[in-house]
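> Need coordinates for the following:
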Amino acid sequence: MLYPIAVLKSNDDKVAHAILFPDVQNGATCCDELSDMHQMAHEFIDLHFEGLAEDGEPIPLPQDFNKHLANPEYDGCMWAWIDVDLSKYDMRTHKVNITLPQFLITKIDEKVNAHKSLYKSRSNYLAQLAMADLA
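Prediction:
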């Protein structure tokens, strides 16, 4: 999904360039070099959207670009777009079929049963391990 970013270029070498996200409430970051604007924009959007997904909040979708062009808040800005893969912020659960040795399944179940306050189920245990490993 393409998201527009408005870049307010600084004429002062000591002041960073502002990167504004019109479709993200209070969305802004900055970069020292314009060549870094896409990287900084992606880092901001990834962190922000991950937080929204973890909190169960909806991910904002891009609005009609003409709406942003007509907004005087963005007068004097340069425009660019970043491509965002929204599927990685989809926190809905999906059933998957995995194959594990019976011995391992038994050990996992023993661990889950012994630590009910930590793990809700076998799936929850495996998801927590995966999240910790991928973090």
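
> going forward, measure contacts between C-alpha atoms and count neighbours the same way
Fine.

> pretty sure residue 53 contacts residue 90?
Yes: between residue 53 and residue 90 there is a contact under Cα atoms under 8 Å: 6.9 Å.

> what about residue 79, neighbour count?
As a burial measure, residue 79 scores 14 neighbours (other Cα atoms under 10 Å).

> Would you do the same for the sequence below? I want to compare the two.
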Amino acid sequence: MKYRIAIAPGTEENPDYGVIVPDLPGCYSQGDDLDDAVTKAKASVELWIEGMLEEGLPVQQPSDPSELAARPEFAGVTWASVDVDLAKIEAKLER
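Next up, the predicted model:
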């Protein structure tokens, strides 16, 4: 599954890049630069999904990227995607 992530640049006070995963409520991270932000976002998405599966809750499917980009709260962000292998997460939980 590919989840879109919204990356916002840091400020002078906090130069880290902030990341929000719009399809997964409460799933966010940050990174020192864009590459670090994407890497940490993938780890956050995997942990978020793992937690949902452990609780027996459904995992939301990724939204259409154009729908996310049209939302006003995401104006000015940089978009990227993280690819998550749901089968690997499920196999990890079965051990």
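
> Mind checking the TM-score on these two?
The TM-score (TM-score structural alignment, normalised by the length of the second structure) is 0.85; 93 aligned residues with a Cα RMSD of 1.8 Å.

> Show me the common contact partners of residue 53 and residue 90 of the first structure, please.
Common contact partners of residue 53 of the first structure and residue 90 (Cα atoms under 8 Å, 6 or more residues apart in numbering): none.

> where along the first structure do the strands fall?
With strands called from DSSP state E, the first structure shows them at 2-8, 17-20, 28-31, 78-83.

> Have a look at how far, on average, the third one is from the second structure.
By that I understand strand 28-31 of the first structure. Once the two models are superposed, strand 28-31 of the first structure sits on average 1.1 Å from its counterpart in the second structure (mean Cα distance after the TM-score superposition for the first structure).

> The second one now?
On superposition with the second structure, the average gap between strand 17-20 of the first structure and its aligned counterparts reaches 0.8 Å (mean Cα distance after the TM-score superposition for the first structure).

> quick one: contacts of that strand?
Strand 17-20 of the first structure is contacted by residues 5-10, 27-34, 37, 41 when judged by Cα under 8 Å, 6+ apart.

> Mind doing that once more with 7 Å?
5-10, 27-32 (Cα atoms under 7 Å, 6 or more residues apart in numbering).

> Same question for the longest one.
Applying Cα under 7 Å, 6+ apart, the contact partners of strand 2-8 of the first structure are 17-22, 62, 74, 76-84.

> Just the buried ones from the residues you listed?
17-22, 74, 77, 82 (16 or more other Cα atoms under 10 Å).
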